[in-house]
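give me a 3D structure for the following:
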Amino acid sequence: MPAQTTHQPSLTTQEANELLGSVYPQLNEGGRTYEVLDVFSGGCTVRLNADERHLRPGGTVSGPTLFTLADIGGYVLALTHAGADPLSVTVNLNINFMRKAGIGPIDGHCRILKLGRSLMVFDIDIVAGADGHSVSHATGTYSIPPSRKNNPA
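Predicted structure coming up:
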C-alpha cells in the first residue's frame, strides 16, 4: 500500500533532525544513534546505527531497541506532517519481530495510513542487512495535540 501522498511535510529532513535533537538530546548521547534520513510526502525514513550497546545475548539487536526505532518513526511522521508540536504522543504501537538484526544500519520506512485532526495512524517496515529484508513491522497511532493558539496551556 502506498503512502498517503496528499500529506505534504512541513519540515525538511534537516529540520526534523534538529527538532528531534532539541526535544530529545539524550537520544543521541555518545554519537548519532537515531537519525532521520528522509522526509517526503506521506512518509519518512529513519535510521538506527546499531552497535554493541543495542545487542542482547546472541548478538541480536534487542526488541526494545527496534521498538524505539518504530516509535521514533511515528514521532517524526507526526512532527513533520501534523505540525512540529513536541507534545504529540504515542497512543498505541504494535510490533512483530520477523528476523534477527545485527550491528549496523537499520532503516525504518514509515508511511501515514490516516491523518486526522487528532490522530495519525502509521506503519513502519524495519529492514536490515545487506539483503534489506524486513526484521520487524509495526503499526501505531499518535495523538496530535490541539492547536494551543486557541487553547493556551
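
okay, CA-based contacts and neighbour counts for the rest of this
Fine.

thought Tyr142 was touching Asp85, still the case?
No. With contacts counted by CA atoms under 8 Å, Asp85 stays clear of Tyr142, the gap being 12.0 Å.

when those two are compared, which one has more neighbours?
Comparing Asp85 with Tyr142 by other CA atoms under 10 Å, the one with more neighbours is Tyr142, at 22 against 16.

and the more buried one, what does it touch?
Gly74, Tyr75, Ala78, Ser88, Val89, Thr90, Val91, Asn92, Leu119, Met120, Val121 (CA atoms under 8 Å, 6 or more residues apart in numbering).

and His137, by the same measure?
Residues in contact with His137 (CA under 8 Å, 6+ apart) are Ile95, Asn96, Phe97, Met98, Asp123, Ile124, Asp125, Ile126.

mind running it again at 7 Å?
Ile95, Asn96, Phe97, Ile124, Asp125, Ile126 (CA atoms under 7 Å, 6 or more residues apart in numbering).

one more, so I can put them side by side:
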Amino acid sequence: MNAEELHAYLVAEFPQAFGEDRPHRVVRVDGAGVGLTLSASEEHLRPGDTVSGPSMMGLADIAAYAVILAAIGPVPLAVTTSFSINFLRKPPAGLLVADARLMKLGKRLAVCEVGLRAPHEGGNPFAVTGEEELCAHAVTTYSIPS
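Below you'll find the model as predicted:
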C-alpha cells in the first residue's frame, strides 16, 4: 500500500484517530518504512505540559500496524501480541513523528521498530533528518491471521 491508500484505509477503519479533523496522518510510505504524525493537543498532554505515555504508545502501535499493512495489504485482524516502549525524553505539545520499520516479516508474526521524535521548530515536520533525538523507542510484535 502506498501512503494515500494506507491513509484512506486508516480513515475508514480508525475514524477516531484518522480523518480531516483527527490528530493522526500518514506522511510517508517507502522502502525504509512508514512515517506517521500525531498533532498532540491538550487532550494528549499530562501534567507538566508533555505528551502523555498512552498517547505516545498509541502512536507507536498505530505506526507498527501501518508499516505491516503497507507491506502485506489491508489485513484488519492483524493484532498486537507484544509491545515494549522506552520513554527517553519529554516531548512538548505539537507534532510528534513516528518512523516505523519492519525488523522481520514472517507468515504469522511481524516484528516492528518504531522511533518517536519531536521535529525541531521551524523545520519541515515531515522530513525528519535523524538529528532529532528520540522521545521514545518501541518494539512490537503483531500476529498476522492466516
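
can you tell me which of the contacts of Tyr142 of the first structure has the most neighbours?
Gly74 (33 neighbours).

what's that one aligned with over in the second structure?
Matched by TM-score structural alignment, Gly74 of the first structure corresponds to Ala64 in the second structure.

and its match, that's in a strand?
No. Assignment of Ala64 of the second structure by DSSP: H, G, I helix; E, B strand; the rest coil gives helix, placing it outside any strand.

could you check how far it is from Val139 of the second structure?
Per CA to CA, to the nearest Å, Ala64 of the second structure is found 9 Å from Val139 of the second structure.

find residues that contact each of those two.
Common neighbours of Ala64 of the second structure and Val139, counting by CA under 7 Å, 6+ apart, are Cys112, Val114.

now whatever helix or strand Ser39 of the second structure lives in on the first structure. Mean distance?
Assessed by DSSP states H and E, Ser39 of the second structure sits inside strand 33-40. In the superposition against the first structure, strand 33-40 of the second structure averages 0.8 Å from its aligned positions (mean CA distance after the TM-score superposition for the first structure).

residue range for that strand in the first structure?
With TM-score structural alignment applied, strand 33-40 of the second structure matches the range 43-50 in the first structure.

show me where the first structure has helices.
Per DSSP state H, the first structure carries helices over the ranges 13-23, 63-81.

can you tell me which of the ones you listed is most buried?
helix 63-81 (a mean of 24; mean count of other CA atoms under 10 Å).

helices or strands up against it?
strand 43-50, strand 104-115 (3 or more CA pairs under 7 Å, 6 or more residues apart in numbering; DSSP states H and E).

my read: Phe97 of the first structure touches Ala138, true?
No. Using CA atoms under 7 Å, Phe97 of the first structure is not in contact with Ala138, being 8.8 Å away.

looking at those two, which one has more neighbours?
Using other CA under 10 Å, the more surrounded residue of Phe97 of the first structure and Ala138 is Ala138, with 22 against 15.
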